[in-house]
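K.L.:
Take a look and give me a structure for this.
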Amino acid sequence: MTESERYEVTPSPFPARTRTASGTINGVETTATAMYFADKIMVTITQSGRLAHWIHVPLDTESPAAEAAVNRSGTIIYDDEDIPSSDLLPMSHLTATTILGGTMPEMDTLGQLCATQIASAIVTKDPRERRMVVVGLGLDKSVIDVRMGGREGYTEVVGLVLGVL
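P.N.:
Below is the predicted model of the structure:
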């Protein structure tokens, strides 16, 4: 087998399709960017130029158990189209894994929730999407601190990201 036969090359235009949006969340300038590569969708959310936590969510699941979703009544659903689009909770069959950073448990939990929420939004928009979702975060602690508007801050972060997907 020759070197060129070992790898499948997928031609894709460069630069990758990119969308960016900025806003102020909890008084901090926040930028969300989505870049669509041939094999991955990369989303970054930065505040104050920070980017310290990376998470990935595979959308290409092989096993039927991994593809199944469970609704609130406990019934297994095998077709993502049966999942209500108005449901703001992340899809239960998507699993986020921290690949870099995540040393603070609160921020790690928030990051995984955020990454799963983003992946859910991508799958809701296009149920056939199978690229890996990679999320880079650099959020201020105010996003998780309820006393500093954490709940509203998280909602605003997700809203900003939805605007670039």
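
K.L.:
CA only for contacts and neighbour counts going forward, please
P.N.:
Fine.

K.L.:
can you tell me how far Leu165 sits from Pro105?
P.N.:
27 Å (C-alpha to C-alpha, to the nearest Å).

K.L.:
ditto for Thr116
P.N.:
16 Å.

K.L.:
More neighbours: which of these two?
P.N.:
It is Thr116, of Thr116 and Pro105, that has more neighbours when counted by other C-alpha atoms under 10 Å, with 27 against 9.

K.L.:
Enumerate every residue touching that one.
P.N.:
Shown in contact with Thr116 (C-alpha atoms under 8 Å, 6 or more residues apart in numbering): 57, 90-91, 94-96.

K.L.:
And this one, please, so the two structures can be compared:
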Amino acid sequence: MAGAESEYTVTLSPFPASTRTASASIKGTETTATTVQFTDKILITVTQNGRLAHWVHVPLDVSATDNPLSSNPYLDQDDDLPPSDLLPMHHLTATTILGGTIPELEVLGQTLATQIASAVLTKNSSEKRMVVLGMGLERNMSGREEFSELMGLVLEVL
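P.N.:
Predicted structure coming up:
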């Protein structure tokens, strides 16, 4: 079309995207965690045996109007208690976007994603990018000890 100009904004970003990878043996299974920092998303994968079967996302940019829990005084933490870094932030919600057909692994994935998103916000409270977590875990990874080891591995790559 002659004379038609489109307005758009170009956001400069480093290329290639920043990537970090770490591996560990968890319950005898080689596990690899990778983080890719895009300008609009933080992509994290946790794989065992090269699998990716369950994808979850957690928006970090939650406005007060989108979050009914933020305005409920009965659900706020008791101000007399110190905040716990072990608990995920109450306003973060993990949503399965692909996979998640094994119930115990779906719960693990959503809990892991919420905990990772909380760690991202603890590290940088102004972070607004969405956290996307892809997992391919064995069924025996749903225990408390395995969760701690998975979380520790992911923290190495954040």
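
K.L.:
Keep only the contacts of Thr116 of structure 1 that are still in contact in structure 2, please.
P.N.:
Conservation of the contacts of Thr116 of structure 1 in structure 2, assessed by both residues aligned by TM-score structural alignment, their matches' C-alpha atoms under 8 Å: retained contacts are 57, 90-91, 94-96.

K.L.:
Would you mind reformatting these (as CSV) and adding columns for secondary structure while you're at it?
P.N.:
Below are the kept ones among the contacts of Thr116 of structure 1 laid out as CSV (DSSP: H, G, I helix; E, B strand; the rest coil):
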residue, secondary structure
Val57, strand
Pro90, coil
Met91, coil
Leu94, coil
Thr95, coil
Ala96, coil
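
K.L.:
Going through these, which ones are buried?
P.N.:
Those of these that meet the buried threshold are 57, 90-91, 94-96, by 16 or more other C-alpha atoms under 10 Å.

K.L.:
Let's have those in a markdown table, adding distance to Thr44 of structure 1.
P.N.:
Output for those, formatted as a markdown table (distance: C-alpha to C-alpha, whole Å):
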| residue | distance to Thr44 of structure 1 |
| --- | --- |
| Val57 | 14 |
| Pro90 | 18 |
| Met91 | 20 |
| Leu94 | 19 |
| Thr95 | 18 |
| Ala96 | 15 |
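
K.L.:
Identify, from the residues you listed, the entry nearest to Ile83 of structure 1.
P.N.:
Minimum distance to Ile83 of structure 1 across those is 8.4 Å, recorded for Met91 (C-alpha to C-alpha).

K.L.:
List the contacts of the aligned residue in structure 2 for that closest one.
P.N.:
By TM-score structural alignment, Met91 of structure 1 lines up with Met89 in structure 2. Each residue near Met89 of structure 2 by C-alpha under 8 Å, 6+ apart is listed here: 114-115, 118.
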